[in-house]
Each structure stands twice: as C-alpha cells, then as structure tokens.
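[1] any chance you could fold what I've pasted below:
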Amino acid sequence: MRCSKVVPCLLAILGMLGVTPVLAHAAPVVGAASYAGAVQTVPPLARVRVFDRANALQPQPVALTVEGLSVKVEVAQNQPCPVYGILMGDEEPSTAPPEQHCTVATLVAQAPGRPVFRQVIASLIVGDVGGMLGSLQVALYHLDKSAGPPQLLVSGYTMGAHCCTVSAIVGSNGAGQWVVAPLATQDGDGTPGVVDINHDGGRQFVLWDLRFNYVFAPYVWSVLPVVIDEYTQGSVRTVTTQPAYAAFLRAYFRRGFPSFRAPPPPDRKVVNGFLAAYVANSANLGQLRAGWTYMLHWYDRHADDQDTWCALDPTVQVRGVTGCPAAYVRKIAYPQKLALFLLKTGYITPAQCAAFGYDPAKIQARQTAIRTANTAHWRAAHPDQAMATDATRPKQGGMTQ
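    Here you go, the predicted structure:
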C-alpha cells in the first residue's frame, strides 16, 4: 500500500460507504462520503474460488449454473504451458521453457441457444512448478442492461511485490457471440469491485490508472488517478469524464486531494508524483487550468529523476566512447514531461498541450535544430575524431517524452 495520507483517507471513505477494498496495493473501489446517495456495492450473483496459493487452497475444478448459464472451470495437471489465455494477453506470453509442464485452468460456459465457450484461462503456480497465477476466482454479474445471460468476471493474481490483479469479462456481444474483454491490470491481489455509482441500475468499475506508476516518483510515492469503466455488450469502455459521474469525481477529489489554495500534504516526500495525479484528476473534472496552475506553484524543480535528452548526435564518439557527453545532457523540465505524458495517456488534447507551451512537433523541431548545430560545431572543432558515417547513423528519436 502506498505510504501516504491519501490512501488512508480513501480507505476511511470506503469504510463509511460499506465498501471493502482489496488491500496490498490493490485496486479499491473508491467513493466519497459526501457523495449524494453514496456508492452502492453490487454483489455478484455467484462467486467461486478455484485456487488461492496464499491461503493453501489447491486448484480444484468447479461447476455451477446461474440463470441458465452453465459454468465450469476445469483444472488439468502436467499440461503444456499455455502461450495465451483469457488472463494472458499478447503482452504477457508464457515464458516457461518448452519442456516444462503446468497446471492449466480452462473456462467452459454454455448458455441456451448459444455455442459452447471454451478457452484456457492461464497456468497456475502450484508447488515448485512454474505458472502465471497464484490465485483464481470467477464471479457472475449482470454488467449491462441488455437482456441475456450473466457475464463472468475472471480474476487472478500474478504474485510479486507490486503486482498484479489481472481480470477479464467473458460475455456476449450484440450478435450473441462470446467475447473476452480485458479489464485494466491493477496492483495487488483481489477481484475488481462492481458498483452502481448513481443508483440507476448501472454497473461500473472504479479503478486506478497504473500508467502513472514510476513515471514521476518511485512506486511507493506514485499517486494514481481514478478511472471509471463500464461494460456493454462485449466491450469495456472508460467513462470517467461523462457528466453522469461528475458529482462522484468532485466528491472523490475533494476528499482525496487538498484544495487549490492549500499546499500539498506534508507526507508527499516526492511531490511531483502527487501533482501528476492531481492535474489528471483536474482535467477529468474540466478544471485543467486550475490544476495546472496549482502544479506550477508547488512542483519540485530540483527533483533528481528528471528525464533528459542529448543535444549532440548520438553517433559522435567523444574520446572513443559512444554516448552523450555530460556537457550536452539537457534535462526535461517537469511541466513539459507532465504535459506530454498527459497528452500521451489521453487526459489532455493536443490543443491543450500546445496552450501550455508544449507543442510536441515544435519541441522535436527545436531539439533537432539544437542537436544539429551542436554536432556541426563539435565536428568542426574535432576533425581528427572518428565519426559514424551517415549510412550507419541511427534515426533521431526526438523527444524523450
């Protein structure tokens, strides 16, 4: 769990709402006590645990039927380790050697009038044998308002100090075909909670944006913006900025962050990590300008984790060593790094980024011009130094951020 007063505040809020979060730096359901009506936790229609290494629950096959939907999780030992599965995306292929065998969990589901769905979930970490998941559970919900069988929320824990709960929803699209829709990976061990924010029968997941981890502060001091996702007919979409959730976001922001006039909380040892989430949440609320102004006043101008770029062509060898000489290393100011990161992650638009003075094309052009001039000057001053030829010179990457 993050060592800050923001998280304890959120946990206290959740307790007042009767919502039980997943601990161990996980993805809690976030609410706010002042939010009118309070967030309503949605219980599953059914939930089964297939495996839990931490609590000595050995892998076991399960079977149940809910509202005509038949669900089975098959567990098979000594199987070839799977390359892909429901909880194994393209970015997480199995690294097990070809000769190794795994305990493999497979999901089988059948609804009236629909074909049987059968797909490997992932391998399980059993004993000393390799695998992907240290826990696995399946919960059934009605996650959208369309008619049809329930959806299956499949979740597992990949183990490790800082990671990770991986989850996916197995349901059907508008054509009645089975579809697997991944949820964003979350820190810690647990199943994402389902809530009805506005008490209107909707179903939402309130999660953290893990893309902010490590970018502006070490993991323990990183602060993550809140994200609201919804599931509809086979797909997950982010709805954080929809007007229907503005009151929830304002309440969350008011309780979890200081006012614009107050300094950041004193426990923010690496304040730039806090301010990154502050500006992102401000953007989600339509208060980007106020959040940006607040950041400019309080950010740490001397942080030692600033990104850099090289103001000299990287093919130039100084005293026979390839790399950027210290005299040509240029630091990237925190506001620039933040603006370009928020643009990349979709929190601000190109126009908003340019309005802050950080047009990506202009930044790249300026860096290229400086690098070209410095390189020409250096070569003129060092004609005897070995230079890389144009043919072997790598393409310029431009901005660090």
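[2] only C-alpha atoms from now on, for both contacts and neighbour counts.
    Noted.
[3] which strand of this structure spans the most residues?
    When the chain is parsed with DSSP state E, its longest strand is strand 69-80.
[4] packing partners for that one?
    Here strand 69-80 touches strand 62-66, strand 101-110, going by 3 or more C-alpha pairs under 8 Å, 6 or more residues apart in numbering; DSSP states H and E.
[5] now the second one, please; I'll put the structures next to each other:
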Amino acid sequence: MDLEKPPPRHPQDPAPEGCLVVAIRVPVRIVALVLVVPVRMVWDALVVAGRFLNDTVLRPVGRALLWLGRAVFVWPFVGLWRYVLVPVAKGIGWLGNVLVVLPAVWLYRNAMTPVGHACAWVARGIGAGLTWLYARGLTPVGHALLWVLNGLGAALAAIGLGLFGAAAWLARYLLVVPARWVYQWILTPVGHALAWCAKGVAWLLGAVVTGIGAALYWIARVLLVLPALALYRWVLAPVGRALAVVGREIWDALGHAWRIAGRISLAVGRFLASLLRWIFVEPVRWAYRTVLTPIGHVVRDAVLRPAAEAARSVGRTTRQALTAARDSVRQARADFRRMLFGETREREAVAARGPRGRETRTLGSSTTALTKD
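    Prediction:
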C-alpha cells in the first residue's frame, strides 16, 4: 500500500491544475495566438522601419543638428568666455588689486592701525580711571546708603509687624473660623449628596447608552455584516478566484502567443527576404553579371573605343588644320606688311661678353678686360 502512494509534494512545486484550468487554457491560447500574430508582425515591421529610419535619417540628422548646435551655441560662448571674459576678468582683478586692495592695505597698516592703538590706549586709561572712581568713591557711598536703608527698613518692619498681628487675629476669628465651619458642616454634605446623585444619573445614562449600542450593533451585524460576509465568502471570493485564473491564463496565453508570434514573424520576414532576394536581387545580379557586363564590354570594345579614337583623330586633324590656317594667316599678314613698308632692317649682332656655351670661368681663363690675355 505504501508503494502505491504518490510521492510527497515539495512546497516550492506549483500546485496541481484542474481540468477547468486546462479547458480554459487551450482555447484562450488559440484565440490569443490568432489575435496576436498580426499585431506582432506589424510591430516587427514597425521596428525594422524605425531602425532603418533611425540609421539612415534620424541619426545623421541628429549628428548634424548636434554639430550645428555646438557651432551656433557652444563654440561662440566658449570663445567668448575663453578669449573675452577671462582676460577682461583678469584685467579687472588686477586693476581692483592695484586700485583698491593695495591702497586699503597701506591705509590700514600706516594710518588706521596707529590710530586704533592710540584709541585703545585712551580707552584703557578711561577704563582705569572709571574703575578707580567706582572702587574709591561710589562703593563707600553705596555701602553707606545701604546701611541707612537697612535701618529704616527694620524700623518700618517692627511697626508693621504689630499692626499686621492685630489684623491677622481679627481676620482669623471674623472670617476664617466661620468659613471653615460653613465648609465642614454645610458645603461638604451637600457636595457629597450632589456627587452621589451625579454618579447615579451617569450610571443610568451609561446603561441606557450601552443597551442602545448593543441593540444597534446586533441590528447592524444581522442586517449588514452577516449578509456582506456571506456575499463575499460565497459569491465574490469564488468569482474572484475564477476571474484570477482566467486573467492569469489570458496573460500567460498572451505572453506565449507573443513569443510564438515573434518566431512566426521572424520566419515570415526571412521568407520574404529570401523571396525578394530570389525574385529581384539574384535575377538582377545574374543579368548584370552574365548579360549586361559582356554587352558593356562588347559595346566598349566595338563602339566606344573606336568612337573615342575617331574623335581623338578628328581633334588632332582639326588642331593641325587650325595650326596650318593660323600659320597661313600669319604669313599673309607678314607679306602684306612687307609689301607696304618694305623689308625690315636686321639688327647687328652684339658680341657676347660672357663665355659662350657651357664653358665655365676659371682662374686660368678670365674674361675680364684687365686679366684677358
């Protein structure tokens, strides 16, 4: 019998789920997957578009705006601070030191300090004089006045003590003794009676209030608390537990569906990328490599290069023709000038003073007039 018992459950192990939870989980996950897959695919498409937009547009624009902001706002203020405000502040500080601090220090050392020492010496002399006057003059006078006042006070106290004793005896037997008798034999019994009556009335009121409070407590308990407790215990708590189970399952289903939708979206994206590659990119690449490149080479070798050679030859021929025409025009202009003004007389050649050719001057072959052989 011990072998047929299930093993004990660990406290951290999840609680066993019932058939109701399993029955709710499967359709909820199916519905959530159907609803979440389009949302996840749209989300992934927006993420890809956002990344592409961020990499191609927003980041370069942000860097340009950052550089522009630095060029417009930061660098002018840095230059103003470094090359204007700091030198001006240093100059103002130097001027303040020269015009204010140094004169003030000199005035304090050479003028105010001696005057202060003189004033302190005068004040010490005045204080010593006042101390001597207090000790030698005012103190004896004060002691004498105090002795006189003490004597007058003692005399007045003796006279007032006799008058006060008579007044006290009269007040004791005319006021205190009658008042004590009235308090002891009239006010005290009346006060005790009134206190006993007040205690009885307070006990009666307390009993009435306690009874009314108990009645109201039981009425409220029977009419409000017990129905509310029954409603919470037998209606709201089960409904809340059921809603909690449903909500937890919906949340788990949404998370599971979101992950599955991510994988589906990734697979669809890869499929679309592969499809786009095989439909557009690979045919274009194949056409470029196998068709357009040989055709371009043939066109370059058969058409463009001969056309370029022909254009260069035409250019050379045109330049030669223009050169010949320019020479003919120059010759005709020279013949016309010769026909009008005659032959121009040629200038006589002047012997060169320096050495001809690439010969260099040496100590043995000088070309000057004084050392020439």
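[6] TM between them?
    Once superposed, the chains reach a TM-score of 0.16 (TM-score structural alignment, normalised by the length of the second structure), with 87 aligned residues with a C-alpha RMSD of 5.8 Å.
[7] just to revisit the earlier point, pick the most buried one from the helices and strands packed on strand 69-80 of the first structure.
    strand 101-110 (a mean of 21; mean count of other C-alpha atoms under 10 Å).
[8] tell me the angle of that strand relative to strand 69-80?
    160 degrees (axes from the mean of the first three to the mean of the last three C-alpha atoms, to 10 degrees).
[9] which secondary structure elements does strand 101-110 of the first structure contact?
    By 3+ C-alpha pairs under 8 Å, 6+ apart, strand 101-110 of the first structure packs against strand 69-80, strand 117-124.
[10] now do the SS call for residue 117 of the second structure.
    helix (DSSP: H, G, I helix; E, B strand; the rest coil).
[11] what segments of the stretch 51-200 of the second structure are helices?
    Along the stretch 51-200 of the second structure, counting by DSSP state H, counting those that start in this stretch, helices occupy 59-69, 75-80, 86-96, 102-107, 113-133, 139-171, 177-182, 188-220.
[12] the stretch 251-373 of the second structure too?
    Using DSSP H, counting those that start in this stretch, helices in the stretch 251-373 of the second structure cover 282-287, 293-299, 305-341.
[13] would you list those in CSV and tack on distance to residue 42 of the second structure and mean neighbour count?
    Converted to CSV, those look like this (distance: least, C-alpha to C-alpha, whole Å; neighbours: other C-alpha atoms under 10 Å):
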stretch, distance to residue 42 of the second structure, mean neighbour count
helix 282-287, 27, 13
helix 293-299, 40, 13
helix 305-341, 53, 12
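[14] got those helices as a markdown table, with distance to residue 75 of the second structure columns?
    Below are these laid out as a markdown table (distance: least, C-alpha to C-alpha, whole Å):
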| stretch | distance to residue 75 of the second structure |
| --- | --- |
| helix 282-287 | 49 |
| helix 293-299 | 52 |
| helix 305-341 | 53 |
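[15] figure out which of those is closest to residue 114 of the second structure.
    helix 282-287 (101.5 Å; C-alpha to C-alpha).
[16] pick the most buried one from the helices and strands packed on strand 101-110 of the first structure.
    Of these, strand 117-124 is the most buried (mean count of other C-alpha under 10 Å), at a mean of 22.
[17] the nearest residue to residue 21 of the second structure once chain neighbours are set aside: helix or strand, and which one exactly?
    Once flanking residues are discounted, residue 21 of the second structure sits nearest to residue 245: 7.3 Å by C-alpha to C-alpha, 6 or more residues apart in numbering. Assessed by DSSP states H and E, residue 245 of the second structure sits inside helix 237-276.
[18] ditto for residue 330 of the first structure
    strand 329-331.
[19] the next helix or strand after that strand packs against which elements?
    Moving toward the C-terminus from strand 329-331 of the first structure, the next helix or strand (DSSP H and E) is helix 334-344. Judged by 3+ C-alpha pairs under 8 Å, 6+ apart, helix 334-344 of the first structure is in contact with helix 271-284, helix 350-355.
[20] give the buried residues for the last one.
    Judged by neighbour count using 16 or more other C-alpha atoms under 10 Å, the buried positions of helix 350-355 of the first structure are 350, 352, 353, 354.
[21] list the buried ones in stretch 158-178 of the second structure?
    So for stretch 158-178 of the second structure, nothing qualifies as buried (16+ other C-alpha under 10 Å).
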